[in-house]
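Asks: How does the following fold in three dimensions:
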Amino acid sequence: MKIALLGYGKMGKTIEKLALEKGHSVVFKSTSNSSEGNFEDAEVAIEFSTPEAAVTNISKALKAGIPVVSGTTGWLEKYPEMVKLCENSNGSFITASNFSVGVNLFFAINEYAAKLISPWKEYNVSVEEIHHLQKKDAPSGTAITIAEGILKHSDKKDWKLNTSEENSLQITAKREEDVKGTHIISYDSPIDSISFKHEAHSREGFAAGAILAAEFLKDKKGIFTMKDVLGIYE
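Replies: Sure thing, here's the model as predicted:
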């Protein structure tokens, strides 16, 4: 599989390493101010850039007829535009707040737990996320996905960042040195607490999941999710 890397920071370099180990090739890679290789040779693009660059990168791939996997977060207010562009160009597109297989299993567990606990109103739910100091967006896209899964089965109206309100789900975002990504879901009642935690030990889980998504997407048309990639059905 011939891969274009749109964004060549820490994640891009990790994806390149794992892709080469799997026998794939990287035919193009770009940063905000440089590029190397021939983009048109790519069979699939993997996009991990910045919120400011994501829409431009995704659009570039879709307009070129190259399936694109995007792991950048913080740009999803433009997601409907990318869906429309994908449909109009008969393209292929997957975006996810997190491509780690473990995190996507965690998402499914989160939704099941939220549904199971929903009738028991004495439990108040909250979400905490911890990331490295360089992460620009807060809360993380992963935390937002977790919150959306909870809200499907909750009386709470929305989520709020670092603020406790009666009808809102609180997300607490922390930034610490060299944290790859930790997410904790807590259900607290006056008599006990239940918690679920996912802790990433390296970036390789995110990179491996992105490559898996690219392998899935390569010969398909349409808009897909990681549930499609992993065969997770409700």
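Asks: alpha carbons only for contacts and neighbour counts from here, please
Replies: Fine.
Asks: Helix or strand: which one has residue 159?
Replies: strand 158-161 (DSSP states H and E).
Asks: To check against the first, give me the structure of this:
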Amino acid sequence: MKIALLGYGKMGKVIERIALQRGHEIVLRKSSSDTFEDLHKADVAIDFSIPDAAVANISACLEQGIPVISGTTGWLENYHEMVKLCEEKKGAFIYGSNFSLGVNIFFELNDHLAKMMSKFNQYKVEMEEIHHTQKLDAPSGTAITLANRIIENSDYSSWALENAKNDELLINVKRIENVPGTHSVFYNSEVDTIEIKHTAHNRDGFALGSVIAAEWIIGKQGVFTMKDVLELN
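Replies: Model prediction:
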């Protein structure tokens, strides 16, 4: 499989290492100043860039008929625009706030717990996410996914980063050097706390998941998620 890497920072380099280990070839390594000149050589593209570049990267792939996997967060106000473009071009597209196998299992656990806890209004929900100091968006895309799924299964109307109202889910954000990503969900009552937590030890899990998604999407048409890739539906 020939892969275009759109974004060649720390994550891009980890994806490259894992893709090469799995027998794939990298035909484009694009940083912010590079062009899409060799994109047509790729069977699939993996975008781990920055929020300001994600839409241009995804659009270029869909325009050229290249299936694209995007793990860039912080650009989701344009997500429906990319879905529409994918449908118009009969392309293939996966966005994931987190491609880690463990995190996607954690998403399912979070859903199940939220549904269970919805009937127990003595518990107040809070979340915490911790990432490295270079992360540009806050809260993380993973935290937003977790929060939105709790909101769907509860009386919360939205999430907030501080001064949360009674109907808002509080997300505490911390930025600490060399932390790949830690996400916790707390159900607090006067008598106890229920906690679920996922801790990433390095970037390899995110990178492996994105490569697996790229392998999976070849030959497919449509807009998919990691639930489809991992058959968690």
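Asks: Got a TM-score for the pair?
Replies: TM-score of the superposed chains, computed with TM-score structural alignment, normalised by the length of the second structure, equals 0.98; 233 aligned residues with a CA RMSD of 1.0 Å.
Asks: Mind listing residues that contact the strand holding residue 159 of the first structure?
Replies: The contact list for strand 158-161 of the first structure, computed with CA atoms under 8 Å, 6 or more residues apart in numbering, reads 139, 147, 151, 167, 168, 169, 170, 171, 172, 173.
Asks: OK, contacts around the residue positioned nearest the centre of the second structure?
Replies: Note on the second structure: the residue nearest the mean C-alpha position is residue 97, at 1.3 Å, using CA atoms, centre = their mean. Residue 97 of the second structure makes contacts with 71, 72, 73, 141, 142, 145, as judged by CA under 8 Å, 6+ apart.
Asks: mind listing which of those are in helices?
Replies: If you go by DSSP state H, the contacts of residue 97 of the second structure have 141, 142, 145 in helices.
Asks: burial of the counterpart of the second one in the first structure, as a residue count?
Replies: This points to residue 142 of the second structure. Residue 142 of the second structure maps onto residue 142 in the first structure when the alignment is built from TM-score structural alignment. Residues lying near residue 142 of the first structure (other CA atoms under 10 Å) number 21.
Asks: what residues are up against residue 142 of the first structure?
Replies: 97, 98.
Asks: And residue 143 of the second structure, by the same measure?
Replies: 127, 128, 129, 171, 183.
Asks: ok, and these in the first structure?
Replies: Counting by both residues aligned by TM-score structural alignment, their matches' CA atoms under 8 Å, the members of those that carry over to the first structure are 127, 128, 129, 171, 183.
Asks: what sits against residue 57 of the first structure?
Replies: 6, 47.
Asks: once aligned to the first structure, how far is the host helix or strand of residue 11 of the second structure on average?
Replies: Per DSSP H and E: residue 11 of the second structure is located in helix 10-21. By mean CA distance after the TM-score superposition for the first structure, the fitted helix 10-21 of the second structure averages 0.3 Å away from its aligned residues in the first structure.
Asks: Could you list every helix and strand that the next helix or strand after that helix packs against?
Replies: For helix 10-21 of the second structure, the succeeding helix or strand toward the C-terminus, using DSSP H and E, is strand 25-30. Using 3 or more CA pairs under 8 Å, 6 or more residues apart in numbering; DSSP states H and E, the elements in contact with strand 25-30 of the second structure are strand 2-6, helix 10-21.
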